[in-house]
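Participant: sharing a sequence plus its predicted fold:
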Amino acid sequence: MLGRSSLSDYLFADHDTEPLVDKQLLKDALLASLDDEIASALAAAGEAQATASHGENKPENQYDTLALEAAYLAHGQSERILALQQLRIGLSKWKAPQLGDDDRVQMGACVQLLSDTDAEIHIFIAPVGGRELNLDGQRVLVVNQDAPITRRLLGLILDDEVELTLGGEARTWEVTGLY
């Protein structure tokens, strides 16, 4: 285990010690999130396949399309499963860079932001986004390289400020940590 009391302590450790962050912790949580999504998609595909092939769902007339619709749904779920599995394979091979105070925000960065109202948020820029991880009580928003927030953050350095709208609220945020 990490030997630290919380993810926050672990992610935002003293800048003068060994690597600032072992991104493997975040990557493992992201992989687990994808595994959960794949499992849900597999279950949905199984249900759709069972519905499509169930004897009671044979069409009684030309307008009875329940079995056909279920078959289309099963096919769509299969394509979704394949896409998720490909994302997972790519993520498992990806190695996030270790960043420090002198670096700029880039792909693989974990950015700590503090708002003008003292709200704090941690953003991890990864190949797979659109997720929120809660690790050891610490909320980490995971975004991909194509997210609008990523485009606003890329290239920033420690102590830079940026206007972001999060949760429907526009605020000024300061980069207070980069790992």
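Facilitator: That came in fine, so what should we check first?
Participant: going by C-alpha atoms from here, please, whenever you check contacts or count neighbours.
Facilitator: OK.
Participant: buried residues in the host helix or strand of residue 76?
Facilitator: Using DSSP states H and E, residue 76 sits within helix 66-93. Using 16 or more other C-alpha atoms under 10 Å as the test for burial, helix 66-93 gives 67-68, 70-71, 73-74, 77-78, 80-81, 84-85, 88, 91.
Participant: my guess is residue 96 contacts residue 108. True?
Facilitator: Yes - with contact defined as C-alpha atoms under 8 Å, residue 96 reaches residue 108; the gap is 4.7 Å.
Participant: where do the contact lists of these two overlap?
Facilitator: Common contacts of residue 96 and residue 108 (C-alpha atoms under 8 Å, 6 or more residues apart in numbering): residue 126.
Participant: ok, of the buried residues of helix 66-93, which one's closest to residue 175?
Facilitator: Nearest to residue 175, judged by C-alpha to C-alpha, of those is residue 91 at 25.7 Å.
Participant: find the nearest non-adjacent residue to that closest one, please.
Facilitator: Distance criterion C-alpha to C-alpha, 6 or more residues apart in numbering; nearest residue to residue 91, sequence neighbours excluded, is residue 127 at 6.6 Å.
Participant: could you verify my assumption that residue 177 touches residue 101?
Facilitator: Yes - Residue 177 is within contact range of residue 101, at 7.3 Å (criterion: C-alpha under 8 Å).
Participant: follow-up on the earlier one: is it true that the residue nearest to residue 91 lies in a helix?
Facilitator: No - the assignment for residue 127, made by DSSP: H, G, I helix; E, B strand; the rest coil, is coil rather than a helix.
Participant: against that first model, consider the following:
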Amino acid sequence: MKQVKPLLIRQIIHALTQLHSTAKVAANQAHATATHSESVARSKYETFGLEASYLAHGQTQRVAQLAQNIDAINALPVRYFQQADAIAVGALVIIEDTQQQLQALFISPCAGGIKVAFDCRQIEADLAIDEVMLITPASPLGAALLGKYLDEQVRVDIAGNVKLVEIIAVY
């Protein structure tokens, strides 16, 4: 396990870096569209240029947020959780729902909802999970898992849908 968690963090950084690169291209394209001579309004009813500038601003904010996310993950100390440790930021948690579906979750300080390709068989041979989802403490599932322990059952209310999950592993 000591070699696996740094590998997972590298995969997360790689995924965020790819998203950052894609967002930079989109921001540059949006900026070029917003500043193009064809985008100049010829009447008060032509809003294409204004809409393009809003899009460029939003894309620029996305680029900045992704850069901050990369910095936050890079700064995250690698922590190896023991069976008796409470779940905290930096934990890789395996949960099982009532339909016996397994899910791998990384409690992250940022970038919640991003899924990263990662073969969990590297951790344990019987973990047939090929992706890890990042969740933050601010999310309903993240908040429900924080401070919990291995083998606990957790009730999670996600948009009015109550789900029961069991914590089957913490790394």
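Facilitator: Alright, I've got the coordinates. In this text the structure is predicted, and so the values were computed from the model without any measurement.
Participant: overlay the chains and give the TM-score.
Facilitator: The TM-score (TM-score structural alignment, normalised by the length of the second structure) is 0.81; 161 aligned residues with a C-alpha RMSD of 2.4 Å.
Participant: where in the second structure does stretch 108-116 of the first structure fall?
Facilitator: Counting by TM-score structural alignment, stretch 108-116 of the first structure pairs with residues 90-98 of the second structure.
Participant: chain neighbours aside, what residue packs nearest to the aligned residue in the second structure for residue 24 of the first structure?
Facilitator: Alignment note (TM-score structural alignment): residue 24 of the first structure maps to residue 6 of the second structure. What sits nearest to residue 6 of the second structure in space, not counting adjacent residues and going by C-alpha to C-alpha, 6+ apart, is residue 78, at 6.9 Å.
Participant: what range in the second structure matches stretch 37-46 of the first structure?
Facilitator: The aligned range for stretch 37-46 of the first structure is 19-28, by TM-score structural alignment.
Participant: what's next to that stretch, contact-wise?
Facilitator: Residues from elsewhere that reach stretch 19-28 of the second structure (C-alpha under 8 Å, 6+ apart): 56, 57, 59, 60, 62, 63, 66, 67.
Participant: one more time with 7 Å
Facilitator: Applying C-alpha atoms under 7 Å, 6 or more residues apart in numbering, the external contacts of stretch 19-28 of the second structure come out as 56, 59, 60, 62, 63, 66, 67.
Participant: the last one and residue 167 of the second structure, how far apart?
Facilitator: I take that to be residue 67 of the second structure. According to C-alpha to C-alpha, to the nearest Å, residue 67 of the second structure and residue 167 of the second structure sit 32 Å apart.
Participant: could you check which helix or strand contains the match of residue 24 of the first structure?
Facilitator: Using DSSP H and E, residue 6 of the second structure sits in helix 4-35.
Participant: mind giving me the packing neighbours of the top strand by length along the first structure?
Facilitator: Of all the elements of type strand in the first structure, the one with the most residues (DSSP state E) is strand 169-178. Using 3 or more C-alpha pairs under 7 Å, 6 or more residues apart in numbering; DSSP states H and E, the elements in contact with strand 169-178 of the first structure are strand 110-115, strand 161-166.
Participant: so what does the residue nearest to residue 6 of the second structure match up with in the first structure?
Facilitator: Using TM-score structural alignment, residue 78 of the second structure pairs with residue 96 in the first structure.
Participant: please say which position in the first structure residue 167 of the second structure maps to.
Facilitator: Taking TM-score structural alignment, the alignment pairs residue 167 of the second structure with residue 175 from the first structure.
Participant: picking up where we left off before, how many residues are close by the match of residue 24 of the first structure?
Facilitator: Per other C-alpha atoms under 10 Å, the neighbour tally for residue 6 of the second structure reads 14.
Participant: next one: residue 101 of the first structure
Facilitator: 14.
Participant: surely it touches residue 178?
Facilitator: Yes - using C-alpha atoms under 7 Å, residue 101 of the first structure is in contact with residue 178, at 6.2 Å.
Participant: overlap in contacts of those two?
Facilitator: Common contacts of residue 101 of the first structure and residue 178 (C-alpha under 7 Å, 6+ apart): residue 158.
Participant: average distance between the helix holding residue 6 of the second structure and the first structure?
Facilitator: Once fitted to the first structure, helix 4-35 of the second structure is off its aligned match by 1.7 Å on average (mean C-alpha distance after the TM-score superposition for the first structure).
Participant: report the angle between that helix and strand 92-97.
Facilitator: 90 degrees (axes from the mean of the first three to the mean of the last three C-alpha atoms, to 10 degrees).
Participant: how about helix 4-35 of the second structure: buried residues?
Facilitator: Result for helix 4-35 of the second structure [16+ other C-alpha under 10 Å]: buried residues 5, 8-9, 11-13, 15-17, 19-20, 23-24, 26-27, 30-31, 33-34.
Participant: now swap in stretch 136-145 of the second structure and tell me
Facilitator: By 16+ other C-alpha under 10 Å, the buried positions in stretch 136-145 of the second structure come out as 136, 137, 141, 142, 143, 145.
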